[in-house]
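Peer 1: Kindly return the folded structure for what I paste below:
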Amino acid sequence: MPELPEVEALADFLRDRAVGHAIARIDVLAISALKTYDPPITALAGLTVTGVARHGKFLDLDVDGLHLVVHLARAGWLRRRDEIPAKPVRPGGKNPLAVRVHLDDGSGFDLTEAGTKKGLAVYVVRDPAEVPGVASLGPDPLDEAFTADALRAIVTAKRTQIKGLLRDQKNIAGIGNAYSDEVLHVAKMSPFKIASSLTDDEVTALHTAIVETLRDAVARSRGLEAQDLKGEKKTGLRVHGRTGQKCPACGDTVREVSFADSSLQYCATCQTGGKPLADRRLSRLLK
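Peer 2: Here you go, the predicted model:
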């Protein structure tokens, strides 16, 4: 799933290649991806892309005052094409193409989604705040207003596991499953630690880990072509997706806890005092 660093890189990518160009046509192949009808998506034709922004994991293209807002969900992606065929693509079948945007110079980009579980969401609105997911976002962790004190106010009020708190977009915008694992590894904190139990020093360490981890990932992704971002994310991860490999900090084996539709990775030596967390598939959760 694209998270803050990848979406920020995609926004940079579109600023360089789409801003200043008019939208010639938009083809919608997966009607389920389109979440709004007023204004119609056809209203964007002939208008010029004047800016690109990011709200958490949402991409926002300002098109002469209308906003094309995209959430890539779990398996969505954006693919730029130097030249897009003028002939419309037929919908249906196993084609992952959901929406195709034609620009006035013959280039454009495709919004694709792999798999059978569809979550890609495309909105056309007059104000990004009209998108429910954008309106409910918590603070952006790369904003200067996101201080250690701001984080302290968030965790103090939440008697929930810190892993879940970090992933909840209403608490902090842009962090998902992968970067929450990375942040907690850097902060040397158990994913099951209760947020409201954090000491002032732990909050400070967590804040530093959030900001530095995300800024580092954004810096690594900056300037890359869209098709290279997924590979960069994988190579830059320390523990997420690395079950069974050596922890880069201490050399212990990276472990995993699996859930119904996701999993987390962590290092017991670095994060839980050497105590393995129980995999919910096999036994009860350790307290």
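
Peer 1: contacts and neighbour counts: CA atoms only from here.
Peer 2: Noted.

Peer 1: what about the nearest residue to E202 once chain neighbours are set aside, how many neighbours?
Peer 2: In this structure, E202 finds its nearest non-sequential neighbour in A187, 8.0 Å apart by Cα to Cα, 6 or more residues apart in numbering. A187: 21 surrounding residues under other Cα atoms under 10 Å.

Peer 1: Following up with a second sequence; could you model it the same way so I can compare the two?
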Amino acid sequence: MPELPEVHTLVADLGARLGGRTLERFDVVSFAALKTFDPPVTALACGTVVDVQRHGKFLDIQVDDLHVIIHLARAGWIRWRADAPAPAGKRGRTALAARLVLDDGSGFDITEAGTKKSLAVYVVRDPLDVPGIVRLGPDPLSPDFTVDVFRGILARAGRSQIKGVLRNQSLIAGIGNAYSDEILHTARMSPFTPASMDADRAAMLFEVMQATLAGAIDRADGLAASELKKEKKSGMQVHGRTGEPCPVCGDTVRQVIYSDTTFQYCPTCQTGGKPLADRVLSRLLK
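Peer 2: As a prediction, this is how the structure comes out:
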């Protein structure tokens, strides 16, 4: 799933490619992906791309007075095309959800892999017309997001697990499963630690969070959309690396599976050497 650093880089890449250009049309191929009906998608035709922005994990392309809001969800992605598009279709498990075409035939495809479709596209007059954007918490890289703001979020979350608090978009916008794993590993903190913690520990976690996100953005700076997935994976220390040695201590990276989510951690670095309970493993051991 694209998270804050990847969407930030997509904004920079698409902003440079789309800014000031004329949009010929915007085709929504997947009926389920389009979440709005007024204004109609056809209202975007012949409009000028004014700006490209980010709201948490939401991508916002402004065309004249309208906004195309895209949430790539778990398996969505954007693929730039320099030439006129081929007929819309499906390759393997990856399906075309929508297509933006500029006046010279270039543009991008919005695709989604897998069978569980959760990618969302909105055409609105105001980004705040999108419920998910209205519910967003503060952006962790905003100048207004201070350590005191962060401490307040943690205090109000109380005994909630810190992993869930970092991922909760209504509390902090933009952090998902992957970067919460990386933040907690660097902070040497268990994912199950209660959010309410002393001031010094909260300040340390705040610094780690900002450094992790800023570092990911720096690594991706200047990369095209096609290179972002590889860069994200290569920069991970524990996320997606179950069974591999921890790059810090050498212990084996472990995972916990619950519901439809999997996260990774290092027992030595984060839990005092104790493996966390994993529902799947527990069922197998019964």
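
Peer 1: about what we covered before: state the distance from the residue nearest to E202 of structure 1 to D228 of structure 1.
Peer 2: Applying Cα to Cα, to the nearest Å, the value for A187 of structure 1 to D228 of structure 1 is 28 Å.

Peer 1: got it, and K275 of structure 1?
Peer 2: For K275 of structure 1 relative to D228 of structure 1 (Cα to Cα), the value is 37 Å.

Peer 1: do P40 of structure 1 as well
Peer 2: From P40 of structure 1 to D228 of structure 1 the distance is 32 Å (Cα to Cα).

Peer 1: Find the residue at the geometric middle of structure 1.
Peer 2: Nearest residue to the geometric centre of structure 1 (Cα atoms, centre = their mean): E3, 1.8 Å.

Peer 1: In contact with it, which residues?
Peer 2: By Cα atoms under 8 Å, 6 or more residues apart in numbering, the contact list for E3 of structure 1 reads G56, K57, G174, I175, G176, Y179.

Peer 1: try A114 of structure 1
Peer 2: A75, G76, P96.

Peer 1: between those residues, which is nearest H67 of structure 1?
Peer 2: G76 (19.0 Å; Cα to Cα).

Peer 1: What is the burial count for the nearest residue to that closest one once chain neighbours are set aside?
Peer 2: Closest residue to G76 of structure 1 apart from its sequence neighbours, by Cα to Cα, 6+ apart: E113 at 4.1 Å. Using other Cα under 10 Å, E113 of structure 1 has 24 neighbouring residues.

Peer 1: Also the one 3 residues further on?
Peer 2: A total of 9 residues lie near T116 of structure 1 under the criterion other Cα under 10 Å.

Peer 1: any idea whether it is helix, strand or coil?
Peer 2: Assigned with DSSP: H, G, I helix; E, B strand; the rest coil, T116 of structure 1 falls in the coil class.

Peer 1: how about it, what's its partner in structure 2?
Peer 2: Correspondence of T116 of structure 1 to structure 2, assessed by TM-score structural alignment: T115.

Peer 1: what's the answer for V211 of structure 1, then?
Peer 2: With TM-score structural alignment as the criterion, V211 of structure 1 matches Q210.

Peer 1: Just confirm its match contacts L141, I think it does.
Peer 2: Yes. Using Cα atoms under 8 Å, Q210 of structure 2 is in contact with L141, at 6.7 Å.
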